[in-house]
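A.B. asks: Dropping a prediction and its sequence here:
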Amino acid sequence: MSLETEIAALVAANNKLIDYFSGKKTAIDAAVSAAIAAAPSMVRAYWVDQQLGDDANGLGTEASPFKTLQQAINATPDGGRVQAWLSKDYVLDKHINLAGRRLVVAGVAGSGRRLTINEFMPEGETLLRMGSFWASNDSTVQLVNVTVSLPASSAGDLSAYYGLVFASGSSAPIMLQLRMYNCAFELRGTFRGKLFGPGSVLFALSMIGTAVPSALNGSLIPGVAAGTLSKDVGHVITNLSSL
């Protein structure tokens, strides 16, 4: 066999190998693209209208909103992030179970949305709690462009879980996190609860464009007295100079 023939055979074999590789690569790329397209998005945005929304048949769009924040969370994959836009003011009078989701509750800038926190009594218990966000696993809470209206606390003993964000049990996050951006507080009387309830040994509190009323001093972190300098508290990360 001549050298030219051998070279031609090698070139042909090489071309077959290249064609085979290219075909496999195309198939692999197509399979990866299909898998990515089929995977659920971990980031969701839904509209919530407590008056006109529908948890059973709503789509979570502005035209077809959900009724509750809980439904917006339930419609988000575990570990995902959900931005819940409030079509109207919202009354929070129960625990919202975050179940590992990262929740953002937002009002459109300038809309004056209000998140009204009310007291409630859980079935089978004897101590009052307040509407709150129950964190677990990697849950976080952000409030954006809303006025948080805190209740006038009832007389007598209150539950240890009388706080805006709390956790409990083996699924409690290592750190409880709350971020408030361009928010305001409204106090409807003497508030005896906390922004953070129990459930974690670490706390992260961020207040951006949000003034904390002096009446809330000592009501931010469990076990931290009013006027305590943040730099003196090792288990709290915050941009506030004092608590």
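C.D. replies: That came through fine.

A.B. asks: contacts, neighbours, all on C-alpha from now
C.D. replies: Fine.

A.B. asks: Within the helices and strands, which one has the residue nearest to the spatial centre of the chain?
C.D. replies: Central residue of the chain (Cα atoms, centre = their mean): L103, 1.7 Å from the mean position. Taking DSSP states H and E as the criterion, L103 maps to strand 102-106.

A.B. asks: just how off-centre is that strand within its chain?
C.D. replies: 5 Å (Cα atoms, centre = their mean, to the nearest Å).

A.B. asks: is it true that the residue nearest to the centre of the chain touches Q83?
C.D. replies: Yes: using Cα atoms under 8 Å, L103 makes contact with Q83 at a distance of 6.1 Å.

A.B. asks: where exactly do the helices run in the protein?
C.D. replies: In the chain, the segments counted as helices under DSSP state H are 3-38, 69-74.

A.B. asks: Can you add distance to G209 and mean neighbour count and give these back as CSV?
C.D. replies: Output for the helices of the chain, formatted as CSV (distance: least, Cα to Cα, whole Å; neighbours: other Cα atoms under 10 Å):
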stretch, distance to G209, mean neighbour count
helix 3-38, 38, 11
helix 69-74, 24, 21
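
A.B. asks: so can I have JSON lines of the ones you listed showing distance to Q51?
C.D. replies: JSON lines is the format used below for the helices of the chain (distance: least, Cα to Cα, whole Å):
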{"stretch": "helix 3-38", "distance to Q51": "34"}
{"stretch": "helix 69-74", "distance to Q51": "12"}
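
A.B. asks: Which residues are in contact with the residue nearest to the centre of the chain?
C.D. replies: Applying Cα atoms under 8 Å, 6 or more residues apart in numbering, we find L103 in contact with 73, 81-84, 139-142.

A.B. asks: Among these, which pair sits farthest apart?
C.D. replies: Spatial extent of the contacts of L103 (Cα to Cα) is set by the pair A84 and S139 at 14.7 Å.

A.B. asks: hang on, L158 packs against L127?
C.D. replies: Yes: assessed by Cα under 8 Å, L158 is found in contact with L127 at 5.3 Å.

A.B. asks: any idea how far F166 lies from S219?
C.D. replies: F166 sits 14 Å away from S219, taking Cα to Cα, to the nearest Å as the criterion.

A.B. asks: These two: which has the busier surroundings?
C.D. replies: F166 (25 against 21; other Cα atoms under 10 Å).

A.B. asks: which ones are touching that one?
C.D. replies: 132-135, 176, 196-199.

A.B. asks: Now do the residue lying closest to it once chain neighbours are set aside against V148, distance only.
C.D. replies: In space, and not counting its chain neighbours, F166 is closest to G197: 4.4 Å by Cα to Cα, 6 or more residues apart in numbering. From G197 across to V148, the span is 16 Å (Cα to Cα).

A.B. asks: residues near the residue nearest to A109 when sequence neighbours are not counted, how many?
C.D. replies: Computed as Cα to Cα, 6+ apart, the closest residue to A109 that is not its neighbour in sequence is N145, at 5.8 Å. N145 sits with 22 neighbouring residues when counted by other Cα under 10 Å.

A.B. asks: take the one below as the second:
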Amino acid sequence: MSLTGDISNLVGRADALITAFEQKEAGIEQQVQAAIAAVPENTRILYLNQQTGNDSNNGVAADRPLRSLEKIYELTGAGRAVEVRNLADYTFPTRRCYVPLNSTTYFRSWNGLHQLNLGIHQLEDGAQETWDWEVGGFYSRTFGTASILIYETKIAFPTAPPNGTLSPVQYSSLWAANEGSSPTMRTLKIAGCEIERPIDGVGAILGAVNSGAALAVTGCVYDASAMAGNWISTISAGTRPADVETVLCNLTSL
């Protein structure tokens, strides 16, 4: 075989090796990307729009928002953080929106100031509780920790129900918890918000804090007289946070 033929043969083999490598490289890259996609994100950004959203959407873009916080928490799961970018006024559709264990929620208005309505909800048939109504809100039902941070949102409390009995205030709160097995520690920060609680309004900010809670309120607008005694359930108006051993709070009085 001539030298020219040998060189041509070697070039052909080299080309074949390069092609084989490129094919395997593409397969390896696909497997790597699939493995990366399978790893859960520790922090997610999801869009919420109760008016136009759909819980069949993935929620990752403003034009594909989800409709409910319940679906957002289902997608987030325990032990992770989620930033909820709320695109419209939102009313809790049921009395309790269950917060995942050991999770962090960043809830903020997006593209304008939007309202978070707690609402007043009649108990469903077959409920074990003995009361008739409950204020809607976030709810933690088991031991663990959780954090909720609410930014640039108008928080609106409902007025008293027209008839029947309202639940104990520890269950009628922006963030309530199981009185018997409440989380080890809950942290709630409300920043840059408007808090609207009518004189005949019902509900508190934090409920059931027998295990411990931290509450920070910064840059908010609210009626101090309407909120007195309604920051934390069962704690009387005028109480200093320093006198409550289960609570850390930056307010001068509760």
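C.D. replies: Nice, thanks for sending it over. None of the values given here were measured: they were computed from a predicted structure.

A.B. asks: sorry, back to before: show me the subset of the contacts of F166 of structure 1 that structure 2 keeps too.
C.D. replies: Here is what carries over to structure 2 from the contacts of F166 of structure 1, by both residues aligned by TM-score structural alignment, their matches' Cα atoms under 8 Å: 132-135, 196-198.

A.B. asks: thought R81 of structure 1 was touching L98?
C.D. replies: No: contact criterion Cα under 8 Å: R81 of structure 1 and L98 do not qualify, at 10.3 Å.

A.B. asks: more neighbours, those two?
C.D. replies: Remark: of R81 of structure 1 and L98, L98 carries more neighbours, 24 against 21, as counted by other Cα under 10 Å.

A.B. asks: Which residue of structure 2 sits opposite that one in the alignment?
C.D. replies: In structure 2, L98 of structure 1 lines up with V99, judged by TM-score structural alignment.

A.B. asks: ditto for G234 of structure 1
C.D. replies: Using TM-score structural alignment, G234 of structure 1 lines up with E245 in structure 2.

A.B. asks: give me the number of residues near that match?
C.D. replies: E245 of structure 2: 11 neighbours (other Cα under 10 Å).

A.B. asks: before we move on, back to that, would JSON lines of the contacts of L103 of structure 1 with distance to I7 of structure 1 be doable?
C.D. replies: As requested, the contacts of L103 of structure 1 are exported to JSON lines (distance: Cα to Cα, whole Å):
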{"residue": "I73", "distance to I7 of structure 1": "65"}
{"residue": "R81", "distance to I7 of structure 1": "59"}
{"residue": "V82", "distance to I7 of structure 1": "62"}
{"residue": "Q83", "distance to I7 of structure 1": "63"}
{"residue": "A84", "distance to I7 of structure 1": "67"}
{"residue": "S139", "distance to I7 of structure 1": "64"}
{"residue": "T140", "distance to I7 of structure 1": "65"}
{"residue": "V141", "distance to I7 of structure 1": "68"}
{"residue": "Q142", "distance to I7 of structure 1": "68"}
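
A.B. asks: of all those residues, which comes closest to E6 of structure 1?
C.D. replies: R81 (61.3 Å).

A.B. asks: From R101 of structure 1, how far out is the closest one?
C.D. replies: Taken as Cα to Cα, the span from R81 of structure 1 to R101 of structure 1 is 6 Å.

A.B. asks: what does T147 of structure 1 give?
C.D. replies: Counting by Cα to Cα, the gap from T147 of structure 1 to R101 of structure 1 is 22 Å.

A.B. asks: of those two, who's got more company?
C.D. replies: Higher neighbour count among T147 of structure 1 and R101: R101, with 25 against 20, using other Cα under 10 Å.

A.B. asks: so that one makes contact with Q70?
C.D. replies: No: between R101 of structure 1 and Q70 there is no contact under Cα under 8 Å: 10.9 Å.

A.B. asks: where do the contact lists of these two overlap?
C.D. replies: Common neighbours of R101 of structure 1 and Q70 (Cα under 8 Å, 6+ apart) do not exist.

A.B. asks: OK, contacts around P213 of structure 1?
C.D. replies: F185.

A.B. asks: To which residue of structure 2 is it aligned?
C.D. replies: By TM-score structural alignment, P213 of structure 1 lines up with D223.

A.B. asks: Distance of that match relative to I195 of structure 2?
C.D. replies: D223 of structure 2 is 8 Å from I195 of structure 2, by Cα to Cα.

A.B. asks: what do you get for G5 of structure 2?
C.D. replies: 85 Å.

A.B. asks: Give me the more crowded residue out of the two.
C.D. replies: Between G5 of structure 2 and I195, I195 has the larger neighbour count (other Cα under 10 Å), namely 22 against 10.

A.B. asks: What's the match for that one in structure 1?
C.D. replies: Using TM-score structural alignment, I195 of structure 2 sits opposite F185 in structure 1.

A.B. asks: so how far is I190 of structure 2 from the match of P213 of structure 1?
C.D. replies: 15 Å.

A.B. asks: Next, count neighbours for the aligned residue in structure 1 for W175 of structure 2.
C.D. replies: Structural correspondence for W175 of structure 2 with respect to structure 1 (TM-score structural alignment): V165. V165 of structure 1 has 24 neighbouring residues, counting by other Cα under 10 Å.

A.B. asks: from memory V165 of structure 1 sits against G193, does it?
C.D. replies: No: with contact defined as Cα under 8 Å, V165 of structure 1 does not reach G193; the gap is 10.8 Å.

A.B. asks: Just say helix, strand or coil for E25 of structure 2.
C.D. replies: Following DSSP: H, G, I helix; E, B strand; the rest coil, the label given to E25 of structure 2 is helix.

A.B. asks: how about it, what does it touch?
C.D. replies: Residues counted as contacts of E25 of structure 2 (Cα under 8 Å, 6+ apart): none.

A.B. asks: now F196 of structure 1
C.D. replies: 163-166, 176, 220-222.

A.B. asks: mapped onto structure 2, which of these hold?
C.D. replies: Those retained in structure 2, by both residues aligned by TM-score structural alignment, their matches' Cα under 8 Å: 163-166, 220-222.

A.B. asks: Out of those, list just those in strands.
C.D. replies: 163-166 (DSSP state E).

A.B. asks: Give me the buried positions along stretch 126-141 of structure 2.
C.D. replies: For stretch 126-141 of structure 2, the neighbour count (16 or more other Cα atoms under 10 Å) marks 132-141 as buried.
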